[in-house]
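Q: Please find the sequence and the predicted model below.
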Amino acid sequence: MENLLMGLNIVTPVFFVLLLGYFAKKRGYIDNNFVDKGTWLVFYLALPFKLFYDIKSSRIESFHLKYVAYILLGIIFVIFISIVIAKSLRIKDKKKLSAFVHCAYRSNFVYVGFPILDIIYNGAPSMEHMIIIISFGLTLYNISAIILLTYYSESEEKRISIIDIAIKIIKNPMIISIIVGAIFNFLHIPVYQGVDKAIEMVSKISTPMSLILIGASLNFESSKSDFKLMFISAFIKTILAPAILIPIGVKLGFTNMELGIAFVFWATPCAANCFIFTKQMKSDYEFASKVITLSFIMSIITYPVGISLMNYFNLLH
């Protein structure tokens, strides 16, 4: 019971801020224009500044190739399992099938995982491992999403451009901020105190702002005909993936910090980016929106339970 209360104490602040965003949108204080502009602010300014500031100020002593392999192979495994399950469910609509798989593997790690880890580790999760997940894990998310949504597209033009994918990765503000932050860290480049303080101030808005924006984007209008598929996709994301991959991580001998970060990565609900990607690539974005919302609802229970189990087996600290 003590472990479960600890899990609830960790996730409650995050979901409380999410609900503030949701109710602000319902009451008309936030509209879609605010969400679009706020998303730009977080994605291009606040989060990159946070990553730069944290990485610049962190002690980065080594590069964990074993952890890189674990994260990348884990993502590929979840994608494979999701496709197998989708095929077994006989989803005939290619758009819905691609949205099902996309939502089942893509984690909202940056917008939701960061705040959770900040609370678990008192604002000091290992940046060495965070860098690995952001640089490699999120890059693979984008590559696999483009390939998946293009392959299952109903368009006659199904050409996958490696150059376009590479450009999108290189232009990603989070990747840029990681590289610049690592350069400043390794070369011990000083930053003028006034600028450093300004970067820190901007970085602090990333967590509450991103949670409010996600809350404002949630859609609780369900569809009974799709509920089974929605539930299974969200189940894979929030329950099946961590239930399989965390024990594998334990067997591989990872530290508690590595396992804690991995758990949040695997267990975090479906990313809001799934909606953006599916809409841009003409997949079933309405279905994706519903899976995102359902996975967040489920994670209100699965997060505290998962964190309490991790703490019970001494896998967090």
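A: Right, received. Where do you want to start? Just so it is clear, the model here is predicted, and its values are computed rather than measured.
Q: CA atoms for contacts and neighbours, from now on please.
A: Fine.
Q: For Ile175, which residues are in contact?
A: 134-135, 169 (Cα atoms under 8 Å, 6 or more residues apart in numbering).
Q: Any chance of a markdown table for those residues, columns secondary structure, neighbour count and distance to Ile183?
A: Below are the contacts of Ile175 laid out as a markdown table (DSSP: H, G, I helix; E, B strand; the rest coil; neighbours: other Cα atoms under 10 Å; distance: Cα to Cα, whole Å):
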| residue | secondary structure | neighbour count | distance to Ile183 |
| --- | --- | --- | --- |
| Ile134 | helix | 18 | 16 |
| Ser135 | helix | 18 | 15 |
| Ile169 | helix | 19 | 18 |
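Q: Tell me where the stretch 101-250 of the chain has helices.
A: With helices called from DSSP state H, counting those that start in this stretch, the stretch 101-250 of the chain shows them at 114-120, 127-132, 138-151, 162-171, 173-186, 193-203, 206-217, 227-235, 241-251.
Q: Could you point out which of those sits nearest Leu315?
A: helix 241-251 (8.4 Å; Cα to Cα).
Q: Quick one: name whatever helix or strand follows that closest one.
A: Note on helix 241-251: by DSSP states H and E, the next helix or strand toward the C-terminus is helix 256-267.
Q: what's that following helix in contact with?
A: By Cα under 8 Å, 6+ apart, helix 256-267 touches 67, 71, 107-109, 113, 116-117, 125-126, 129-130, 237-239, 241-242, 245-246, 249-250, 299, 302-303, 310, 314-317.
Q: now do 7 Å
A: Helix 256-267 is contacted from outside by 107, 109, 113, 129, 237-239, 241-242, 246, 249, 315-317, using Cα atoms under 7 Å, 6 or more residues apart in numbering.
Q: Likewise for stretch 138-154?
A: 94-95, 98, 102, 106, 158, 160, 165, 169, 281, 283.
Q: Second structure follows, compare the two:
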Amino acid sequence: MLDTLLFTAGVTLPVCIMLLAGILLKKTGYIDDHFISVSSRLVFNFGLPAVLFFSLSSLDHSEPFDADLLLFTCVVTIAGFFLAWLLSLKVVAAWQDRGVFIQGAARGNLAVVGLALAGNMYGEAGIAQLSLMMAITIPVYNILSIILLTYYGQDRSQQVSPAKLIKDIVSNPLIMAVFAGVLFSTNGLEIPGVIDKVGNYFAQITLPLALLGVGGTLSIRALGKTSHVSFWASLFKVAVLPAIAVPVAILLDYDQMELGVLFLMMSCPTAAASFIMAKASGGNGELAANIIVLTTLASLPAVSIGLFAMRTLGVI
């Protein structure tokens, strides 16, 4: 029992502490909105791509490539959006809020919170495993989010532009880093030692900086405006999705690390990018922000409970 508690605390507490540090640093004035804006651009455009690239470029291909896991990841990601859409028909009355609801309920913050949790749990192997799964989830997240936000946008006659959709996906720095890392790894290319060391220095500052930024953007006051719509989206994201996906994965006999990383992927809080996309599409930004706050606060206790239960049952 004690070992299980210590294991769970070791995975979730560091992330929780960094988020709290971001809240306190913002409240005391050590960081401000300008710092968060600049650091967020730095993290998104350079830091996180470095983490993904160096994790994937060093993958060991002595073991067979698990295409089945990536296919399963794709299926559960699409299924998550589909189930969130079904739920939106029941709990979201306003047409214009449905796209925001679905994206918030199904799109996880894998690049920051997910990678941090996977690294705490399994080290570099966990980061590499989740990075590989993100090669599937990031394009799916972007494609489905753009389609849904456009369809449920203020102008129902607005059409999704295939050219813009493809451009947004291909030019995403995270997607570019994922495919570049896989290309280096599968072709046996080696990164020069100096570049590798500098790149890893850069990658090491990324997750702490990103978590501070996420903490700094959280607004406890936003909870006062929480509606039943944001509550249902948050419950679906941190509890329902992992409760559906993990038992299916257990039945399919995935190994312990794959199950652990899949659980972390499905129970991550909603991605901060969902707020930006919601605002850009003319959607309900307040609803998007509330979902991000609720899922961020609820995900760490939910992850702790889930890991404790899975560890106790011997699943991970």
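A: Nice, I can see it. It should be emphasised that the depicted structure is a prediction, and the values quoted were computed from it without experimental measurement.
Q: Could I get the TM-score for this pair?
A: Once superposed, chain against chain, the TM-score is 0.93 (TM-score structural alignment, normalised by the length of the second structure); 314 aligned residues with a Cα RMSD of 1.8 Å.
Q: closest to Lys25 of the first structure out of the helices of the stretch 101-250 of the first structure?
A: Of all the helices of the stretch 101-250 of the first structure, helix 206-217 comes closest under Cα to Cα, at 5.3 Å.
Q: Using the aligned residues only, give the average distance of that closest one to the second structure.
A: Superposed on the second structure, helix 206-217 of the first structure shows a mean distance of 0.7 Å to its aligned residues (mean Cα distance after the TM-score superposition for the first structure).
Q: So which elements touch that helix?
A: Other helices and strands packing on helix 206-217 of the first structure, by 3 or more Cα pairs under 7 Å, 6 or more residues apart in numbering; DSSP states H and E, are helix 2-26.
Q: Mean deviation, whichever helix or strand comes after the helix it packs on versus the second structure?
A: Using DSSP H and E, the helix or strand that follows helix 2-26 of the first structure in sequence is helix 32-41. Aligned to the second structure and superposed, helix 32-41 of the first structure gives a mean residue distance of 1.2 Å (mean Cα distance after the TM-score superposition for the first structure).
Q: Please apply the same query to stretch 288-297 of the first structure.
A: Stretch 288-297 of the first structure sits 0.9 Å off on average (mean Cα distance after the TM-score superposition for the first structure).
Q: Give me the contact list for that stretch.
A: Outside stretch 288-297 of the first structure, the residues that reach it (Cα under 7 Å, 6+ apart) are 99, 103, 218-220, 222, 230, 233-234, 238, 269-272, 274-275.
Q: So which of the residues you listed wins on neighbours?
A: When neighbours are taken as other Cα atoms under 10 Å, the top entry among those is Pro269 (35 neighbours).
Q: residue in the second structure matching it?
A: Here Pro269 of the first structure is matched to Pro269 in the second structure, going by TM-score structural alignment.
Q: is it true that that match touches Gly108?
A: Yes: using Cα atoms under 7 Å, Pro269 of the second structure is in contact with Gly108, at 5.5 Å.
Q: Please identify which of the contacts of helix 256-267 of the first structure is nearest to Leu89 of the first structure.
A: Of the contacts of helix 256-267 of the first structure, the one sitting nearest to Leu89 of the first structure (Cα to Cα) turns out to be Lys237, at 16.7 Å.
Q: Restrict the contacts of helix 256-267 of the first structure to the buried ones and give me that as a ChimeraX selection.
A: Buried residues within the contacts of helix 256-267 of the first structure, by 16 or more other Cα atoms under 10 Å, are selected in ChimeraX with:
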select :107,109,113,129,237,238,239,241,242,246,249,315,316
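Q: Of all pairs in the contacts of helix 256-267 of the first structure, which one is the farthest apart?
A: Most distant of those, by Cα to Cα, are Lys237 and His317, 23.9 Å apart.
Q: if we can go back for a sec, from the helices of the stretch 101-250 of the first structure, which stretch is densest packed?
A: For those, the largest average neighbour count (mean count of other Cα atoms under 10 Å) is found in helix 206-217, namely a mean of 23.
Q: And that helix, how far out from the chain middle?
A: How far helix 206-217 of the first structure lies from its chain's middle: 13 Å, per Cα atoms, centre = their mean, to the nearest Å.
Q: so it matches what in the second structure?
A: Counting by TM-score structural alignment, helix 206-217 of the first structure corresponds to 206-217 in the second structure.
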